[in-house]
Structures are given as C-alpha cells and as structure tokens.
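>>> Have a look at this fold, sequence not included:
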C-alpha cells in the first residue's frame, strides 16, 4: 500500500510530503495525525534545521477528504483535532517551516500552507477557503492566519465568497511570501530551503517565537472557536447538502438550516 505521507531526511532538512496524488492529496484524519507526528519529531531533533511541507503531484492539498475512505465517512471533530494539532506543531517547532505549494491549496490544505513560516507557490497554483461551498466555516487556524496576513476584509472575502486567490495575487496581498514561475519553482524551493537550513538557527527560532506572540497570539483561542463552530455545522442540513452536491458534482442548494 502506498504511504499517504512521505518523510525524508536530507541532511539537516526534513521533507514531509502529502502523498495521495490521485486524490489531489485530500487529507484524512490519519494523514493529518501522521504529519503532525513527523513535524513534532522534527521539532525535537536538534540535527534538523529546516522543514519542508509539500504535496505530491498536481496539488498541495484539496482539503479534507469528503469522499471518504469508507462509504459515508465524513470529516468529524477527530479530523478537526488532528488538523489543529498539525497547525500548532507547524507554528511551535523552533525550526523554520517552508510550505512548497506546487498546486491548489484548498480548505484545510490552505490553512496548513499558511501556517508555515515561508510559503512559496507556483504561479499556476491558487489558494481557496472552500468551506462555505459545503456549508462549513474555515478551520485549521484560518480565521487567524488569513486576517493576520491580509486583513479582515480580504479574509472575509475568501471565507464567505469562496473565491480562488491565484498565487501571484496571494503574493501581492501578503498572504504568501513568494509566487514563482512554474519552470523555476523547484530550483527556488531548493535555494530557499538551503538558505533556511544554513542560516542562524537560534535566531530563526527566536524570530518565530516573537512573530507568533505579536501576530498569532490568538491562534489557540481561534482553533477552539473553530472546533466548536465546525462541530455544530457538521450536524446541519446545509453540510449534508454541501457534501451531496460535492459528490454529485453539482451546485448545492442551501436552506440555511
């Protein structure tokens, strides 16, 4: 069976890759848990100086798996808990984390990409908070990560209108650090990875700690609010309709209930 998460140790760099390319790296609870395990392990390894998070194939991640590995399986609070643990791990480990977004970053996949310290994307990639399209609210820390980067108005636009934000526009907004021409993407990811891995590790750790305190101090509170709200939304008719429409590839007809 193909492993859903790949973890590679490359000298002082740990590379973690979502590995369900046939499903555009749609995330299961198990994948989120395994990724959090790998990130936390890297954080405790004094030989690790940088972490790279990416996705195999055409996407970074299509978000939570709504099709499910088993008939009728849907994301639940266990999925939220696993995603929250991963978001916190990405922010808490002392090493810099680079998210290499080679394709769409959607839903919680978008949240996780933005939880990195340096987020680089191919120009052909895009970022999408697609939660409202299935009757849900943003999670994975997006309600803090996005407005901290681009302000409340743009965060509301992404969360409620569900518009795609192309990588070039995301870079202009300050949502990500770099939008890179597709042909130069792999080389630039490697250059930035090496710059981080060869940089002043202790200074990076203290910088990250200070930035967390100044711009993401409400992250844990927001994760708790997101979990509470999402747990309620999982029980609504709109969520059921949103998932049905997603699976049937049609436009949802929400009732507001």
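That came through fine. Just so it is clear, the structure is predicted and the values come from calculations on it, not from any experiment. Numbering: from 1, shown residues only.
>>> CA only for contacts and neighbour counts going forward, please
Noted.
>>> List the contacts of residue 122.
The neighbours of residue 122, taking C-alpha atoms under 8 Å, 6 or more residues apart in numbering as the test, are 101, 102, 103, 167, 179, 180, 181, 182, 185.
>>> and those residues, which are buried?
In terms of neighbour count (16 or more other C-alpha atoms under 10 Å), the buried residues within the contacts of residue 122 are 101, 102, 103, 167, 179, 180, 185.
>>> which residue ranges form the helices in the stretch 1-150 of the chain?
With DSSP state H, counting those that start in this stretch as the definition, the stretch 1-150 of the chain shows helices at residue ranges 29-44, 77-92, 108-114, 142-150.
>>> now what about the shortest one, what contacts it?
The reference is to helix 108-114. 27, 60-64, 83, 86-87, 99-101, 105, 119, 127-129, 138-142, 145-146, 175-176.
>>> starting at the chain centroid, how far to stretch 196-203?
23 Å (C-alpha atoms, centre = their mean, to the nearest Å).
>>> Now do that stretch: everything it contacts.
Taking contacts as C-alpha under 8 Å, 6+ apart, the residues outside stretch 196-203 that touch it are 12, 13, 49, 50, 95, 96.
>>> any idea which of the residues you listed has the most stuff around it?
Within those, neighbour counts (other C-alpha atoms under 10 Å) peak at residue 95, which reaches 29 neighbours.
>>> Switch the contacts of residue 122 over to JSON lines; also include distance to residue 158.
Below are the contacts of residue 122 laid out as JSON lines (distance: C-alpha to C-alpha, whole Å):
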{"residue": "101", "distance to residue 158": "18"}
{"residue": "102", "distance to residue 158": "20"}
{"residue": "103", "distance to residue 158": "18"}
{"residue": "167", "distance to residue 158": "14"}
{"residue": "179", "distance to residue 158": "18"}
{"residue": "180", "distance to residue 158": "22"}
{"residue": "181", "distance to residue 158": "24"}
{"residue": "182", "distance to residue 158": "24"}
{"residue": "185", "distance to residue 158": "25"}
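>>> one more structure, for comparison:
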C-alpha cells in the first residue's frame, strides 16, 4: 500500500461542510485500520469545530467501501487468544460506526458505488443517505462465513424491520440503489454525475440550519429506538430546555415573530 494516511482519507471544509473522502479506489476503498482511525478522528474534530456544521462521507472511484481490508490487516499471525476477536471488533468496526452515530453534526453519506460489509454499515449509520444509481448495498458477511459486525444487526432492523434485515443478512444478496431507496435504506437516488452536487446542496442546507437543535434532534431520534416512551419524553423535554438557551433558538423565534427568514449561526 503506497501513499500516506492523509492521501487515503481526503479532508476539506467548504461552506461549513466537512468532506471526508475515502481514497483508495484501486481497492474499492476497502478500509484499513489507519483509514478507520483517521475517519474517527475527523468526525470528532467536526463535532468540536464550530466552523463545521455538517459532514459528508463519500469516496473516490467506482466503490464507496468494499468493507474492511482483510488483506492489509495489522493482526500478527499466530495462535488466537480468547477475547482477541471481540476486542478487535469493539476497538475497530464498532468505534467507527459509533463515531458516526455520536457525531454532533448531521452526517450525510454520498454513496458513489458498492457499499459492502462495514462499508454498508458506515453509510447506514449516517443521518441521511444519497446514493448514485450504480450503488449497491451488500451484507457480505455470510459469503465469508462471518457474523455481521460494525453494528449491522443493530442498524438494519431499525431501518427495514427484523424480517427483512434477516433476509439481507442470511443471503448476502446485492441490493441495488433503487431497491435500497424503496426499503428505506436510502433517502434519495440520483444519476452518478449528479451525486456530488446533490450531496453538496443537501449538506449546505444542513449547514445553514440551527446546528445545536439538529444535534439534539439527532440524539433524540437515535435514542428513541432503544428506550421506552417515558425516557423518550423526558429526553425531549431536557433537549427543549437546553436548546432554548441557544442563540439560534432565539433567532428562530424572532424571525417568526418579525415575519422574516431567520439566519442561523450554529450557536
């Protein structure tokens, strides 16, 4: 593998949007441990940077992410010790997916091509998913005799229900972008040549929104899938209390009262 880690994960900030781009097209962007760590770090930076108000995760070439790079793994050969695999999953794939779910800015996936295994879960963990027409989503684990990792058995049932999730995971069939949209895995499918422009338009619209309100809305929706009604309503009330102290909330109310379009600053 040639090139630096920065070469393999491109990063730029444009109009309040952080673009995180997997850049190993020759490997269909199969993600290495170094790439994974850089993506996790960039998502943490996006959360902490007030100049970043939305994130796009995308890739170069024909593939979005073909999964984990099993050929370039850093695990030394030798006898496996009990606990090694579970630790590797916790510190690896699960941290990557958690970084997306916990990012305090809305994260949009612009899926340019095949998203397989952890690559599919990386996309599905994002808050919004735009897919190019050639894109496909594949729960590839069963083809390798493996159990899904990277939160797949957590994410998929919440998106498509348990029966469909099991069908996708049991058979490992490729799901074309149009079918993925029908199932609810994808928000929008566009021609390949329109993917970047559409992702930019959506992300910049998010970046002009009330950033803290969006962060708390994301947290509420994600948490609602795991808790009961009482917990969800209590969390909602707390979020409302916190959000009403922000400048953007005051600006939104003032804009309504004054019959003008509010201008949000992300504070």
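That came through fine. What you see is a predicted model; the values in this text were computed from it and never measured.
>>> For the two chains, what TM-score is obtained?
Remark: TM-score between the superposed chains equals 0.79 [TM-score structural alignment, normalised by the length of the first structure]; 218 aligned residues with a C-alpha RMSD of 2.2 Å.
>>> Now do the most centrally placed residue in the second structure against residue 133 of the second structure, distance only.
Closest residue to the average C-alpha location of the second structure: residue 126 at 2.6 Å, with C-alpha atoms, centre = their mean. As judged by C-alpha to C-alpha, to the nearest Å, residue 126 of the second structure and residue 133 of the second structure stand 18 Å apart.
>>> can you check residue 169 of the second structure too?
Applying C-alpha to C-alpha to residue 169 of the second structure and residue 133 of the second structure gives a distance of 22 Å.
>>> Ok, residue 73 of the second structure next?
For residue 73 of the second structure, the distance to residue 133 of the second structure equals 31 Å [C-alpha to C-alpha].
>>> How about residue 139 of the second structure?
Taken as C-alpha to C-alpha, the spacing of residue 139 of the second structure relative to residue 133 of the second structure amounts to 18 Å.
>>> These two: which is more packed in?
Regarding residue 139 of the second structure and residue 133, a neighbour count based on other C-alpha under 10 Å identifies residue 139 as having more, with 28 against 20.
>>> what residues are up against the residue mapped onto that one from the first structure?
Superposed on the first structure with TM-score structural alignment, residue 139 of the second structure falls opposite residue 129. Listed by C-alpha under 8 Å, 6+ apart, the contact set of residue 129 of the first structure reads 106, 107, 108, 110, 138, 158, 159, 162, 163, 164.
>>> Could you tell me which of those have their aligned residues also in contact in the second structure?
Taking both residues aligned by TM-score structural alignment, their matches' C-alpha atoms under 8 Å as the threshold, the shared contacts between this structure and the second structure, drawn from the contacts of residue 129 of the first structure, are 106, 107, 110, 138, 158, 159, 162, 163, 164.
>>> Quick check: the two most widely separated of those?
Among these, the pair separated by the greatest distance (C-alpha to C-alpha) is 138 and 164, at 14.4 Å.
>>> More neighbours: which of the two?
For the pair residue 138 of the first structure and residue 164, the greater number of neighbours falls to residue 138 (24 against 18), based on other C-alpha under 10 Å.
>>> My read is that that one contacts residue 158, right?
No: proximity of residue 138 of the first structure to residue 158 does not meet the contact threshold set by C-alpha atoms under 8 Å, at 9.6 Å.
>>> tell me the contacts of residue 27 of the second structure?
Residues touching residue 27 of the second structure, when contacts are defined by C-alpha under 8 Å, 6+ apart, comprise residue 66.
>>> make that residue 19 of the first structure, sorry
Under the contact definition (C-alpha under 8 Å, 6+ apart), the residues listed for residue 19 of the first structure are 3, 4, 5, 6, 25, 55, 56.
>>> What is the aligned counterpart of it in the second structure?
Alignment note (TM-score structural alignment): residue 19 of the first structure maps to residue 23 of the second structure.
>>> what do you get for residue 118 of the first structure?
Counting by TM-score structural alignment, the partner of residue 118 of the first structure is residue 128.
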